[in-house]
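Asker: no sequence on this one, just coordinates:
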């Protein structure tokens, strides 16, 4: 099974604030198995390295569904990072964040 995570943005950097102070991201990973968690942790590490002022939350799909975080935070889907295309997908996500001015 190929694992993936979905990245969402929320907060001031994504709600048309004039001067956001930070970039809030949510990483939703598929499950609680070791491979899924390791992919989410590696994504968090790499995103934190490449995005100034990043605040990153990680939840499994089940946790997100339980807390309805995406709905409550009015988070917007930014993209997915697939295990087999990690660097390509991360580069595309970085470009998307730059386009949105959230970088």
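Answerer: On my side now, so go ahead. Owing to the predicted nature of the structure, the values given are computational and were not obtained by experimental measurement.

Asker: CA only for contacts and neighbour counts going forward, please
Answerer: Fine.

Asker: name the residues that touch the lengthiest helix in the chain?
Answerer: Using DSSP state H to define each element, the chain has its longest helix at helix 34-50. Contacts of helix 34-50 with the rest of the structure, by C-alpha atoms under 8 Å, 6 or more residues apart in numbering, involve 3-5, 27-31, 54-56, 58, 83.

Asker: this is the comparison structure:
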């Protein structure tokens, strides 16, 4: 039986909420627990996102820390993906911006 580490990726900030200019692309990685393996996977995913998505600014929180801070609600985070497939995350980030810009026209 394979272990599945739940990871959720959220976008927030001006890139996702404004059709105007933006300084960076704010992304939040929420991992399932504070155990070593999920933490290392989240760190690895952060490095990959930063390498693949120009201007990305990636934060990491465990699920319990996110619940304590209520960060997603406070930042109006948009769920981008619920796994760690970097290509799908990158496509979702790019398509969200294009969709929003199209709606603003």
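Answerer: Perfect, I can see it now. Keep in mind it's a predicted model, so treat the numbers as computed, not measured.

Asker: and the buried ones among the contacts of helix 34-50 of the first structure, selectable in ChimeraX?
Answerer: Buried members of these, defined by 16 or more other C-alpha atoms under 10 Å, are picked up in ChimeraX with:
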select :3,4,5,27,28,29,30,31,54,56,58,83
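
Asker: need the contacts of helix 34-50 of the first structure in TSV with distance to residue 71 of the first structure, can you?
Answerer: What follows is the contacts of helix 34-50 of the first structure, written out as TSV (distance: C-alpha to C-alpha, whole Å):
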residue	distance to residue 71 of the first structure
3	24
4	21
5	18
27	14
28	13
29	17
30	18
31	20
54	20
55	18
56	17
58	15
83	26
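
Asker: which stretches of the first structure form strands?
Answerer: Here the first structure has its strands, by DSSP state E, at 4-10, 23-29, 54-60, 76-82.

Asker: now render the ones you listed as JSON lines, adding distance to residue 17 of the first structure.
Answerer: Putting these into JSON lines (distance: least, C-alpha to C-alpha, whole Å) gives the following:
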{"stretch": "strand 4-10", "distance to residue 17 of the first structure": "11"}
{"stretch": "strand 23-29", "distance to residue 17 of the first structure": "11"}
{"stretch": "strand 54-60", "distance to residue 17 of the first structure": "16"}
{"stretch": "strand 76-82", "distance to residue 17 of the first structure": "15"}
